[in-house]
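Visitor: When you get a sec, could you give me coordinates for this:
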Amino acid sequence: MADSDKVFGGSIPKFYDTLMVPLIFQAYADDMAARVAAFSPGAVLETAAGSGVVTRALAPRLSAGARYVVTDLNQPMLDYAASRQGPDGRIEWQQADALRLPFEDASFDVVCCQFGAMFFPDRIAGYAEARRVLKPGGRLVFSVWDRIEDNAFADEVTNAVATVFPSDPPRFLARTPHGYHDIAQIRDDVSRAGFTDIVIDTRAEVSRAPSARDVATAYCQGTPLRNEIEARDASLLQLATDRAAEEIASRHGEGPVAGKIQAHVIVAAG
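Guide: Coordinates of the predicted model:
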């Protein structure tokens, strides 16, 4: 993973939340919130919370006395998430590294993480840290994207942007968000962290947007793909976005567009 893969600064948080969240994250956030709430947890830790889509979905489902600690490694994203959340005395916002959690052992009933594990430089260590802070009988609930070929828009954007930089194509989407999809590897990593009861559910959803332009802008300007493009030639960001929009429109039409997305949802205990 390149260093730029972890940089969610500048205008990225706003583009990410306003464009990427409704495009690909909301449906999985609602699903994760329902799964976590079903355990009736008294204390929840969310890691890699991003712009807060799971937080906004989960908080209303938790009990009045629940403790909800929301963390992210990236302070600009955490600040943006907090700004989007209404006043809620149950929520604590804290910058934290999921691989070195600043919490006592056995502090939480559930640790949840939506689409963050792909960014962990040591995933086994991240899962082990989650297990350390879980109470006996607690659960780790997390999700990762399936391979890029099963996620239509991400695949099409990657291929389109490559035409702008044919000698050095930006590969952020394939390398990181969609780079950790092998179920056997995921199960083995979680098992090596000490979990014994591991259930993996592969879920397909439909990604929808008002236009191909919205999709292209979301991916090219609302994710660290933007960092890769600008590192090569910042003046070509708009051209790369245009190429992506053209590719998506050619495949999905000029009006509202829809494409398949697919992810793995993992629930681990023990």
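Visitor: can we go C-alpha only for contacts and neighbour counts from here?
Guide: Will do.
Visitor: I'd like the distance from stretch 85-101 to the chain centre, please.
Guide: Computed by C-alpha atoms, centre = their mean, to the nearest Å, the separation of stretch 85-101 from the middle of its chain amounts to 16 Å.
Visitor: Next, the second sequence, to be compared with the first:
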Amino acid sequence: MGESNLNQDKNKFHYEKLYANYNIKNILHWINNLDEFLASATTTETSWFALYQRDFKNRIKGKKVLEMGCGDCVNAAVMAALGAEVYANDIANSSGKIVEALNEAYKFEFPIRFVSGDFLLNKLDSKKFDFVVGKAFLHHLELPVEEQFLKETARLLKEDGEARFFEPAVNSKLLDELRWYIPVKGRPSKFYKTDFAQWKKNDPHPDRSFSSTHFENAGKKFFKEVEIIPVGTLERFSRFFKWGSQKNNFKKWALKTETKLPRIINKTLTRSQLIIYRDPFKELD
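Guide: Next up is the predicted model:
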């Protein structure tokens, strides 16, 4: 547990700093133009495209939703603006400050409730939530902690509730190795050994499996129904375009087209995934 606590401290420090003094101006603009924002985000951005599949936008109205790792609170604000009763959890207290600012600036039907600190220690009421969601949350957890988290998620969901997690996918070892050599914003190429080693040292993500098979098997311990939807097989090539309309048009085409690919290709080559867990085992109460 010593290493787990060290990783959690690293995560907390990283995100406290990242979201300190966060300006909510953009969030307010987006939720005041909600239909326009979602029309763009859910057709061009992998996380929004994934999480909002299967009519999620309309299904959450009036429902209790717990978001894990709410971070900058953009998704929490969007869900609340859509009429959901949102509970937003994060280990970073700076996320709570964002929630306070949003509730002061915007009249949500249900003000967002911030759940501070370690989710596993909060002990919320059983069968309280219609949805538990997370955007790029599970992959921050070491595997033993993830197992505890999924068990707790199953306990919190109503019998007909649903958990949705957007996560990176690594189903090809070759592609996974190659990606480290391609520099992205904030991460140097592995060709530059010293810079890469320094980045890796400060990276808050633990070394663990991100495979679809792993998430499927992990969920089957606590849920009767597991569904994995690959996202980003073709969209991954958008990084070769410069920022602008051409890039967004490619993303829109790619996300729509890749859903028609054979599953064996899509699963192997995808860079991310929507993980859906339904029907929690009753004996977890």
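Visitor: Grab the most central residue of structure 2 for me.
Guide: Nearest to the mean C-alpha position of structure 2, counting by C-alpha atoms, centre = their mean, stands residue 135 at 0.9 Å.
Visitor: how about the closest residue to that residue other than its chain neighbours, secondary structure?
Guide: In space, residue 135 of structure 2 comes closest to residue 166 once its chain neighbours are excluded; the distance is 4.8 Å by C-alpha to C-alpha, 6 or more residues apart in numbering. Counting by DSSP: H, G, I helix; E, B strand; the rest coil, the backbone at residue 166 of structure 2 sits in strand.
Visitor: thinking residue 166 of structure 2 is in contact with residue 232, fair?
Guide: No - checked against C-alpha atoms under 8 Å, the pair residue 166 of structure 2 and residue 232 is beyond contact range at 11.4 Å.
Visitor: hmm, back to that, any idea how far the residue nearest to residue 135 of structure 2 is from residue 182 of structure 2?
Guide: According to C-alpha to C-alpha, to the nearest Å, residue 166 of structure 2 stands 23 Å off from residue 182 of structure 2.
Visitor: before we move on, what about residue 155 of structure 2?
Guide: The span separating residue 155 of structure 2 from residue 182 of structure 2 equals 41 Å under the rule C-alpha to C-alpha.
Visitor: Compute the first-to-last residue distance for stretch 84-96 of structure 2.
Guide: Termini of stretch 84-96 of structure 2 sit 18 Å apart (C-alpha to C-alpha).
Visitor: my bad, should have said stretch 218-238 of structure 1
Guide: Termini of stretch 218-238 of structure 1 sit 12 Å apart (C-alpha to C-alpha).
Visitor: can you map out the strands along structure 1?
Guide: 43-46, 67-72, 91-95, 108-114, 134-145, 197-209, 257-269 (DSSP state E).
Visitor: circling back: which one in structure 1 is aligned with the residue nearest to residue 135 of structure 2?
Guide: When structure 1 is aligned by TM-score structural alignment, residue 166 of structure 2 is paired with residue 143.
Visitor: List the residues that contact that match.
Guide: Contacts for residue 143 of structure 1 (C-alpha atoms under 8 Å, 6 or more residues apart in numbering) come out as 113, 114, 115, 116, 117, 263, 264, 265, 266.
Visitor: What distance do you get for the most far-flung residue of structure 1 relative to its centre to residue 142 of structure 1?
Guide: Most distant from the centre of structure 1: residue 167, at 28.8 Å, with distances by C-alpha atoms, centre = their mean. Using C-alpha to C-alpha, residue 167 of structure 1 is found at 36 Å from residue 142 of structure 1.
Visitor: you'd agree residue 221 of structure 1 is up against residue 14?
Guide: No - using C-alpha under 8 Å, residue 221 of structure 1 is not in contact with residue 14; the gap is 9.9 Å.
Visitor: still on that earlier bit, pull up the overlap in contacts between residue 166 and residue 232 of structure 2.
Guide: By C-alpha under 8 Å, 6+ apart, the residues touching both residue 166 of structure 2 and residue 232 are 272, 273.
Visitor: thinking again about what came up before, what distance do you get for the equivalent of the residue nearest to the centre of structure 2 over in structure 1 to residue 174 of structure 1?
Guide: Per TM-score structural alignment, the equivalent position to residue 135 of structure 2 in structure 1 is residue 114. Spatial separation of residue 114 of structure 1 from residue 174 of structure 1 under the definition C-alpha to C-alpha is 18 Å.
Visitor: Map residue 200 of structure 1 onto structure 2.
Guide: Going residue by residue (TM-score structural alignment), residue 200 of structure 1 aligns to residue 228.
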